[in-house]
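Enquirer: Sharing a sequence plus its predicted fold:
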Amino acid sequence: MAIQFKEIRQYLARNTRLSICFEDGCYHDYLMISDIPAEKYKDLYVYGIGMMDVEFSKDIYTFPKNVDDATISIKDVTLEPAIEIVLRETPRGIERKAEEVLLFKDIKPYLQIGRNFAVVNREDWSYRLYEWKRDIPEEYDDKFVFGIGMEDNFDENDKDVINILEKREYDSYLNKRMVIVLSDTGRADIDEGI
């Protein structure tokens, strides 16, 4: 069984911006997962998971009444980092290893090839950093996926980097790392019968 959006959405961080992309180049951007209606995209298949800078209105609380007549200029939008989920109507030819649970080896083929991953152990919150997907060792393959998100890519003890980040005028996915939280046990709050 291939991974559908209705399954992967349960693992996406609640406070991360999302860009839902399609093979025709169309995309929809959301401030958080709760902005996506439960039925929307649910039966589409995941084609890829990555990070990208996407457009968001500078005034996120207003929207033109008639979008067809609206003209949005570059001064009205900002580029912000987001988790990008590419969806298709048909599944990729990737054989899933586990049917009713989501293991790391099942999502790994869908991840962007790089850059900057943090693999977090849910049991003790320790983590290891990897620059490329190919660098992530097979030792994680049978771990359960607990969550997928994004965070700043810096060492919290590096005062120089912290000062640079505080002074920057914009954010970018290039300053981020994808966070994949793994666990020895599956999540109890995940709806396995989707």
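Expert: Yep, it's here.
Enquirer: For the rest of this, base every contact and every neighbour count on C-alpha atoms.
Expert: OK.
Enquirer: quick one: which helix or strand includes Thr78?
Expert: strand 77-88 (DSSP states H and E).
Enquirer: List the buried residues of that strand.
Expert: 79-88 (16 or more other C-alpha atoms under 10 Å).
Enquirer: Let me know the closest of those residues to Ser19.
Expert: Glu84 (4.7 Å; C-alpha to C-alpha).
Enquirer: what sits against that closest one?
Expert: 18-21, 48-52 (C-alpha atoms under 8 Å, 6 or more residues apart in numbering).
Enquirer: how close does it sit to Val54?
Expert: Separation of Glu84 from Val54 (C-alpha to C-alpha, to the nearest Å) stands at 9 Å.
Enquirer: what residues do those two have in common as contacts?
Expert: Common neighbours of Glu84 and Val54 (C-alpha under 8 Å, 6+ apart) are Ser19.
Enquirer: Surely Val119 touches Ser183?
Expert: No: Val119 lies out of contact with Ser183 (C-alpha atoms under 8 Å); the separation is 10.4 Å.
Enquirer: rewinding a little: can you pick the most crowded of the contacts of Glu84?
Expert: Leu18 (28 neighbours; other C-alpha atoms under 10 Å).
Enquirer: how much space between that residue and Phe117?
Expert: 17 Å.
Enquirer: now swap in Arg88 and tell me
Expert: Distance from Arg88 to Phe117, by C-alpha to C-alpha: 24 Å.
Enquirer: now swap in Val145 and tell me
Expert: Counting by C-alpha to C-alpha, the gap from Val145 to Phe117 is 14 Å.
Enquirer: ok, second structure coming up, stack it against the first:
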Amino acid sequence: MSKTTRVPLTALASVLNLFPPDGRVWYKKKRNILRMALIAFCLIGMLVVCFKYGGNVRKHLWIGIGGYSGVLFFFSFFPTYVFYRIRRRQAGPTKADLVFMAFLFLLSFYPLIMLGMVTADIVQGPIVKVIHVEEKWDPKRGGDMVKTSEGTQYEIADRKINMREGGTYRVKVLKHSKLILEAKRQR
């Protein structure tokens, strides 16, 4: 006969905390209201993109708004865990806890700023402009990057887009995300 041991799930139960002792229900807590607002913002943004744009533009805007909202939602669970650890200790917060919280706070600014840029692209939409490519390189992390004669750097969204150094192109670009969606060579 094999013996099984139960692993206490107190950490998970305290993070979720569906039935708190003070009588507040889970949907009236500030952190959960902020999470619901973030999810509502994401869903409304996706609906706006669905009705306003099509094809390649829709795909890249959905990736942006869904991805950055998901990262922010994921980051929202870390402070709850750290505060749970602090409450369980008698001595209070340590320097490591405070440094970790400050690090997470600063780390969450990047997806927040990028979500703002994607939102600005949703509002403005893609723009069409003529650019002259000065330099092209592959950073080995995503799409190829190009630098224009204006000094702006853009990422090429699709491998099907073929741009060469020294060429002049008419491009469809998401201005704030700095993403080239389409390119047609000019003579």
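Expert: Yep, that arrived. Since this is a predicted model, take the numbers as computed values, not measurements.
Enquirer: Quick TM-score on the pair, please.
Expert: Superposed pair, TM-score by TM-score structural alignment, normalised by the length of the second structure: 0.21. Supporting alignment: 73 aligned residues with a C-alpha RMSD of 6.0 Å.
Enquirer: now the closest residue to Tyr30 of the first structure other than its chain neighbours: how far from Glu55 of the first structure?
Expert: Excluding its sequence neighbours, the residue lying closest to Tyr30 of the first structure (C-alpha to C-alpha, 6 or more residues apart in numbering) is Leu18, at 5.1 Å. Here Leu18 of the first structure is placed at a distance of 11 Å from Glu55 of the first structure (C-alpha to C-alpha).
Enquirer: hey, what's in contact with both of these two?
Expert: In contact with both Leu18 of the first structure and Glu55: Asp29, using C-alpha under 8 Å, 6+ apart.
Enquirer: Columns distance to Lys159 of the first structure and secondary structure on top of the contacts of Glu84 of the first structure, output as a markdown table?
Expert: Shown next, in a markdown table, are those (distance: C-alpha to C-alpha, whole Å; DSSP: H, G, I helix; E, B strand; the rest coil):
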| residue | distance to Lys159 of the first structure | secondary structure |
| --- | --- | --- |
| Leu18 | 29 | strand |
| Ser19 | 32 | strand |
| Ile20 | 35 | strand |
| Cys21 | 36 | strand |
| Gly48 | 35 | strand |
| Ile49 | 31 | strand |
| Gly50 | 28 | strand |
| Met51 | 26 | strand |
| Met52 | 26 | strand |
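Enquirer: Return the member of the residues you listed nearest to Tyr30 of the first structure.
Expert: Nearest to Tyr30 of the first structure among the contacts of Glu84 of the first structure, with distances taken as C-alpha to C-alpha, is Leu18, at 5.1 Å.
Enquirer: Was I right to think the closest one contacts Gly50?
Expert: No: using C-alpha under 8 Å, Leu18 of the first structure makes no contact with Gly50, being 10.1 Å away.
Enquirer: Now list whatever residues contact both of the two.
Expert: 83-85.
Enquirer: Which member of these is positioned nearest Ile107 of the first structure?
Expert: Lowest distance from Ile107 of the first structure to these (C-alpha to C-alpha) belongs to Ile85, with 12.0 Å.
Enquirer: any idea how far Arg88 of the first structure lies from Ser183 of the first structure?
Expert: 28 Å.
Enquirer: next one: His28 of the first structure
Expert: 31 Å.
Enquirer: same deal with Asp106 of the first structure?
Expert: 14 Å.
Enquirer: now do Val54 of the first structure
Expert: Taking C-alpha to C-alpha, one finds Val54 of the first structure at 30 Å from Ser183 of the first structure.
Enquirer: what's the answer for Ile8 of the first structure, then?
Expert: Counting by C-alpha to C-alpha, the gap from Ile8 of the first structure to Ser183 of the first structure is 16 Å.
Enquirer: Which positions in the longest helix along the second structure come out as buried?
Expert: What stands out as the longest helix in the second structure, according to DSSP state H, is helix 30-52. The neighbour-count check on helix 30-52 of the second structure (16+ other C-alpha under 10 Å) flags 35, 38-39, 42-43, 45-46, 49-50 as buried.
Enquirer: ok, so of these, who is nearest Trp137 of the second structure?
Expert: For these, the nearest to Trp137 of the second structure is Val49 (30.4 Å; C-alpha to C-alpha).
Enquirer: could you say which helix or strand contains the nearest residue to the closest one once chain neighbours are set aside?
Expert: Closest residue to Val49 of the second structure apart from its sequence neighbours, by C-alpha to C-alpha, 6+ apart: Arg58 at 6.1 Å. Element membership of Arg58 of the second structure [criterion: DSSP H and E] is helix 55-75.
Enquirer: With Glu166 of the first structure instead?
Expert: helix 159-167.
Enquirer: Would you indicate which residues of that helix are buried?
Expert: With burial defined by 16+ other C-alpha under 10 Å, not one residue of helix 159-167 of the first structure is counted as buried.
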